[in-house]
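> fold the stuff below for me.
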Amino acid sequence: MPPPATGLFVDLEFPACVSSLLGRGNTPLTPLCDRITWLRPQEICPSPHLFPENRKDAIGKQGILGDCWFICACSALQKSPSLLHQVFPADQCTWEDQGYTGCFVCRFWRFGRWVEVTIDDRLPCLGHKLCFSHCQDQGAFWLPLLEKAYAKLHGCYEALWAGQVVDALVDLTGGLVERWSLEFAEESFREEMLSRMLDLKDRCAMSCSVLHSKEGSRDLGQFHAFTITDIQHGFTKDGQPLLLFRIHNPWGRSCWEGSWGKSGNKWALMDQTESSRFLSQIQDGEFWVDKEEFFREFNEVAVAFPVIKTDHVQSIWTGSVLSHTQQIYGSWIKGQNAGGSRNNSSFSNNPKYWLRVRKQSEVYLILMQISPRGEIGTSNNMSSRKLQREGSYSMVPIAVGLHLWKVEKRRFNLQKTILTTPVAGTSSHSYDRQLHLRCKLSPGYHLLIPSTFLRDTEGDFLLRVLSIGPITLREITSNPPLEWASNDMMPGTWETQELKGQWKKSNSAGGSRNFPSYHLNPAIPFCVPTNSQLVKFTLRQHNLENSCHAIGFHVYLVPTDGSLSPFSQVPCASCIPHSHSLEVSQICDLAPGQYIVVPSTYLPDQECTFSIFISTLTERKPIQSEETLGQILKEVSVISLMK
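A predicted model of the protein is given here:
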């Protein structure tokens, strides 16, 4: 084998050492680490290449890492060349190119955005052979490189030891995935499911899993995922129809000795030509099962929605393109808006959103919980600190739910509305990282409330809406009473200050309260006079609408004796969750005193200038001008800070 070239890229953020293999060290990978070496592809085989000439040879094998769930999800990339190039960008220099550097870039969809992960091509090996994933064609390296990038995203290889196929499919497609339970499924549902699978088998990634072994079928293992590579109709000698599923085991070897195994007894039901046709199609690790065996042996199916060339998701139920997308980040914070499920009287305190549907549409409402210590990927390169914080070891899922009500008009009674039956809602709160509701919604306004099952459970989330028709999604930023709809409804005079500031990286862009750098944010003082009733805050970022940061603010009371920092207190008012909007506002009922307002972006180090308007409603009668202006004059003072 030729020696590796010198001067190749070395990834210092994900080094070729034990720290990139192990996290907690509580898996069977631990005792093997001392024997693992890191080699570049040209040290492993004489002529490495990214992709095999024969598409079937790209199918993945698992190796000694327990990441069958990820290997199965990678079948989505084999179904769609455009999606493959989205995740594994084309035109990267390889070992056959003169400009080869040993550096590769992969992309993953993380919490609402595509993020890039850069790696070198040193891969874990045992005895000069890849010890983790590899392709049927062992000279093709796209899969082990993608697996390494995914391991870096999670902090280490061991973090991939167990997971959900649906989560990996979302990370690889940025779309929707449905999970269908096969246990106790009614016959009508099974038939509808089979119809969908037959229609989608050439366009969608489909996986089936065994969650617990059944008596007499231990061949398939437990907590193991498989790829459905094909579904075909067949016929017996006497013309009886058959439906056979071709299943691939990521172990790369057959594990099934059932009736349709290679030496199974049911092949005799077919004539030789028909049976030879089926048997000639299977590769290493593949086997056939019929419909009855499929429903008996497997516990659930995962189906990824097709992603078409325009990067839009296509409905698996109607074939319609979900061409309209909106998303908002949010948080449940203890003592503020973590109201719990509908079992709690505090349910109405949860984050609330207006969803306006412009025309009758098929709509998908998606709630994705984000790791409590995770990062929302916004930059092209992710530091090792961020990668570690985003790791699956820090992900402690919480039970979440989502409910939707149709309202006839914007001004409504919140408490009465949430006591009625929702138009759509989760039947139970789920620990899934992502859940969704499929709805057919009529034009008008809808109230959308995501919640945790237990009150005061904290967490971050991403709320997405995909629709075939135009929609508008925005958060309800005003606290009850919701009847505070406009300034004109409140008698008195509004006195407004405009204050300008800037979030500057490593200086005044501290991010949200989730980050230790929060105290770096601008702290803007203001006073609530004794004759004041209400204070309205409006935060406006000076940014383009399509590149908005998620913004929000907190208001703190300044202690009269100066003994405590305002940051050490619980905010007395907040405009959260942070919203990707040009402007957010909140009306607060504050007692007279000295305060500071702290505007922030959700993530640290996001730079932008901003203006914040502080309007105080006083009980003074409005000043009437003798001139024929026809409107109330408002006193406005402009103050410029922190230029």
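> contacts and neighbour counts: CA atoms only from here.
Will do.
> tell me where the stretch 251-400 of the chain has helices.
Along the stretch 251-400 of the chain, the stretches classed as helices by DSSP state H, counting those that start in this stretch are 272-279, 291-297, 384-389.
> check which residues of the last one are buried.
Yep, that's helix 384-389 we're talking about. Neighbour-count burial for helix 384-389, counted by 16 or more other CA atoms under 10 Å, picks out 384, 386-389.
> I have a second one here; can you model it like the first so I can compare?
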Amino acid sequence: MAHPGIAVHLTKDSPVTAATPVLPYRDQNYWDLKRRCLQERRHFIDPEFKPCAESLGYHELGPRSTDIQGVVWKRPKEICRFPKFVRGEMNRMDVCQGQIGDCWFLAAAASLTLYPHLLSKVVPGGQSFQAADYAGIFHFQFWQYGQWVDVVVDDLLPTKDNRLLFVRTPTDDEFWMPLLEKAYAKLNGSYEAMNGGYMNEAFVDFTGGIGETIPLKTPNLKLFKTIEAVLNKSSLMGAYINVTTFNDREAQTSQGLVKGHAYSITGIHKLYFDDRQVRLLRLRNPWGHREWNGRWSDNSPLWGAVAPELREKLHVQRRDGEFWMQLIDFIQYFDVLEICHFNADAPGEGVSSRWNTDCFQGRWVKGHSAGGRQTSQPWDLFWINPQFHVALFEPDEAQLRKQLRKGQEHKAPTCTLLVSLMQKDRRRSKNRGKDFLHISFQIFQIPRQYLQLSSAAHRKEMLPALRPVCPPYNGSSRDVTGYFQLPPGDYLIIPSTLSPFEEADFTLRIFTEKKHQFLEIDEEISVEGKVLQVMKAPQIGSDQDLEEIFLKYAGQDQEVGPAELQAILNQNATKIPYLKMEGFTVEECQRLIQHFNLGSRSDKLTLQMFQHLCASLQEWERIFRIYDVDRSGTMNTHEMRLALEAAGFHLNKPTMEAFMKKYSNPWLQIDFKRFVFFMEHLKSVFCMCKSRDTSGSGVLNMTEKEWMELATDY
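Take a look at the predicted model:
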């Protein structure tokens, strides 16, 4: 009868609770800090984002930069006589860009002002410079990777010659926008970290919504309808012109447009001109100047044929950075349209306004789950990346209605699937020379057989044969998002970086109209029964030869202690130069004896236990030889995972990472001696689990914390 193994089923350490609506960023509670400042009659100075050179930047705005000479941090009351947090209402004209390249953020903020219900979430009310309530502290709220955070700032702002260095408002006495920019700079590590970006990044942080990118050079007959629908749904939108060379950056075209610059799209209008309909878009440059000078621009003679009342309604000739363009000109001169659908508004016609969503926080870890993109090379590591199963059960309602209406003429109904991959906190790493990685995700249709595979080795073999449903979605931005229409079925999502061994945290979100299943594919923690059996004596000649070796070193008590075992093992290890072993120490032999004595307190081995030890060592050596593919005398992490499965051990990713951290060298390599102790450790842990299975079910239930303590504290 086969010896049964043992499986460990993990539960969460605490009951799953709803996410906190808003968390204080860096544990700074706005209300507590403000109350304390008012009680102590002092103005707040933020210890987490000090008014110093490091908060400005690290290179062009770094401590040694000449660009920051003469910068003085001042409170609004030192800049103007009667500062206001908001003058009247916050609107898109309050945004004038300063001396950093954060037009992407400012264009998004300008769009946000069109929707007061959204703006009030980001810019909480009740803030002012009135003496009775003023403590030099303000707060703003942003969505960050699945959680809203409340960011506190003081009101010390960088100035030169008593003028704000960065964003300002046209009146110079309104400060909600400079303080919002400061809060976002704090969130990202510095003002300079905000240099360069995409509007969708800020759109998502303002709303927690879904970013979508539409290339304008791809023919799209429904583009104006799409823009109209997006504006009607109060979604955020912007556009930009691609930059092809470094010198192109913020270069002005002959039409008055700025390359690589983010423009807000703030409105549309249709009018009749020469007996034909003209479709217009309203755009805004966050600089507050430099406008389009082509057809339907502020000074275009075409406006002469339009009624003065309509010209006034459309705010023509304001010279405020806002202008009108005809749709065909917009498509000709701009390259990319960015949309953020918030409140679960869908990007397609007929899609429900409510999403079923899932969010997973993950990490690409060097040697464990950072496999890079898929290649056809023998050393391809794509299979070690995190893998996620998405089951789509039912087609969208609109698809079902179309099928009922058109019958067999309509193609098989599909499900909407949005996938958003975000790399986390990379802007904060810019001061350490890091930037956004090139990230990607691929989607494969999978048979149920793939989900039933119990080992990474089997999935590795099957993965190259899976059919991708689309080319990889990739980019060097924070967010990479794809919109798909797929038939019901099982799908595999694999997020990755461009190259193997690139480490980063990521957030993976999926959105579907109908219910779905979303799970990470990982190993079950278990051991096969063969591992827990006492192995028979190895075939290294004969039982008599093994007994002679034992008796040669054993004392009168017919047992060997640590010193004798060391002599035996090291003598035989030198006969296998491939293993490149330095030999076992007395302390290490003492540890082996304790393990193979099966619970006895004796510090010596009998002949039977010695035979058991030799059998295990021979089996482990055999496995080591097979999976040390490059014959280096060491195994890397992914070779080690396959070796463990061959030996009968199955570990999930966190357990594997913990054990590799304990036993590998700084290069994540394991030699044969480390491999022996890795295996000995695992076997001892699972023997302990087996002893706890008093019901004999072969399953042990425990929390994640309990398992990690048992596994790593042994």
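> just give the TM-score of the two.
Put the two chains on top of each other and the TM-score (TM-score structural alignment, normalised by the length of the first structure) is 0.70; 527 aligned residues with a CA RMSD of 4.3 Å.
> ok, back up a step: which among the helices of the stretch 251-400 of the first structure is found nearest to A16 of the first structure?
Minimum separation from A16 of the first structure across the helices of the stretch 251-400 of the first structure (CA to CA) falls at helix 384-389, 13.8 Å.
> on contacts alone, who are the packing partners of the closest one?
Secondary-structure packing of helix 384-389 of the first structure (3 or more CA pairs under 8 Å, 6 or more residues apart in numbering; DSSP states H and E): helix 142-154.
> which residues are in contact with the next helix or strand after the helix it packs on?
Where DSSP states H and E defines the elements, the next helix or strand beyond helix 142-154 of the first structure is helix 165-173. Outside helix 165-173 of the first structure, the residues that touch it by CA atoms under 8 Å, 6 or more residues apart in numbering are 69-70, 72-74, 76-77, 83, 87, 108-110, 176-179, 207, 225, 302, 304, 307, 433-434.
> next: stretch 475-486 of the second structure.
Residues outside stretch 475-486 of the second structure that contact it (CA under 8 Å, 6+ apart): 197-198, 201, 210-213, 414-424, 426, 436-440, 473-474.
> could the helices of the stretch 251-400 of the first structure be laid out in JSON lines, adding distance to E183 of the first structure?
What follows is the helices of the stretch 251-400 of the first structure, written out as JSON lines (distance: least, CA to CA, whole Å):
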{"stretch": "helix 272-279", "distance to E183 of the first structure": "28"}
{"stretch": "helix 291-297", "distance to E183 of the first structure": "8"}
{"stretch": "helix 384-389", "distance to E183 of the first structure": "36"}
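> now do the strands in the stretch 101-250 of the first structure.
Secondary structure of the stretch 101-250 of the first structure by DSSP state E, counting those that start in this stretch: the strands cover 103-110, 113-120, 123-126, 129-130, 134-135, 177-181, 206-210, 224-235, 241-248.
> among those, which is nearest K291 of the first structure?
Among those, strand 241-248 sits nearest to K291 of the first structure (CA to CA), with 5.8 Å.
> skipping its backbone neighbours, what lies nearest the spatially most central residue of the second structure in space?
The residue lying closest to the centre of the second structure (CA atoms, centre = their mean) is F506, at 1.5 Å. Closest residue to F506 of the second structure apart from its sequence neighbours, by CA to CA, 6 or more residues apart in numbering: Q423 at 4.4 Å.
> before we move on, back to that, pick the most deeply packed of the helices of the stretch 251-400 of the first structure.
helix 384-389 (a mean of 18; mean count of other CA atoms under 10 Å).
> distance check, the aligned residue in the first structure for G57 of the second structure against V396 of the first structure.
With TM-score structural alignment defining the correspondence, G57 of the second structure maps onto L22 in the first structure. Distance of L22 of the first structure to V396 of the first structure, given as CA to CA, to the nearest Å: 19 Å.
> of the two, who's got more company?
Using other CA atoms under 10 Å as the criterion, L22 of the first structure and V396 rank with L22 on top: 18 against 14.
> would you agree that one is in contact with L32?
No: if you go by CA atoms under 8 Å, L22 of the first structure and L32 don't touch, sitting 10.6 Å apart.
> give the next helix or strand downstream of the one helix or strand N572 of the second structure maps to.
Using DSSP H and E, the element containing N572 of the second structure is helix 562-573. Sequence order places helix 586-596 as the next helix or strand after helix 562-573 of the second structure, per DSSP H and E.
> next step: the contacts of stretch 475-486 of the second structure restricted to strands.
Among the contacts of stretch 475-486 of the second structure, DSSP state E puts 210-213, 415-423, 439-440, 473-474 in strands.
> out of the residues you listed, which are buried?
Of these, these count as buried by 16+ other CA under 10 Å: 210-213, 415-423, 439-440, 473-474.
> any idea how far the match of G57 of the second structure lies from M197 of the first structure?
Distance from L22 of the first structure to M197 of the first structure, counting by CA to CA: 38 Å.
> how about the counterpart of I265 of the second structure in the first structure: what's its closest non-neighbour residue?
Taking TM-score structural alignment, the alignment pairs I265 of the second structure with I228 from the first structure. For I228 of the first structure, ignoring the flanking residues on the chain, the nearest one in space by CA to CA, 6+ apart is I247 at 4.8 Å.
> quick check: whichever residue in the second structure pairs up with the one you found vs G238 of the second structure, distance?
Under the alignment by TM-score structural alignment, I247 of the first structure pairs with L283 in the second structure. Separation of L283 of the second structure from G238 of the second structure (CA to CA): 8 Å.
> what is in contact with these two at once?
263-265.
> PyMOL command for the buried members of those?
Those of the shared contacts of L283 and G238 of the second structure that count as buried under 16+ other CA under 10 Å are selected in PyMOL with:
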select buried, resi 263+264+265
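> can I get the shared contacts of L283 and G238 of the second structure in CSV including distance to L486 of the second structure?
Formatted as CSV, the shared contacts of L283 and G238 of the second structure follow (distance: CA to CA, whole Å):
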residue, distance to L486 of the second structure
Y263, 33
S264, 32
I265, 31
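> of the shared contacts of L283 and G238 of the second structure, closest to I100 of the second structure?
Y263 (15.8 Å).
> any idea how far that closest one is from S65 of the second structure?
30 Å.
> what helix or strand is R625 of the second structure located in?
Per DSSP H and E: helix 607-627 holds R625 of the second structure.
> so whichever helix or strand comes after that helix aligns onto which residues of the first structure?
Downstream of helix 607-627 of the second structure, the next assigned helix or strand under DSSP H and E is strand 634-635. Counting by TM-score structural alignment, strand 634-635 of the second structure pairs with no residue of the first structure.
> cool, and stretch 550-565 of the second structure?
Taking TM-score structural alignment, stretch 550-565 of the second structure hits no residues over in the first structure.
> and that stretch, end to end?
Start-to-end span of stretch 550-565 of the second structure (CA to CA) is 9 Å.
> done for today, thanks.
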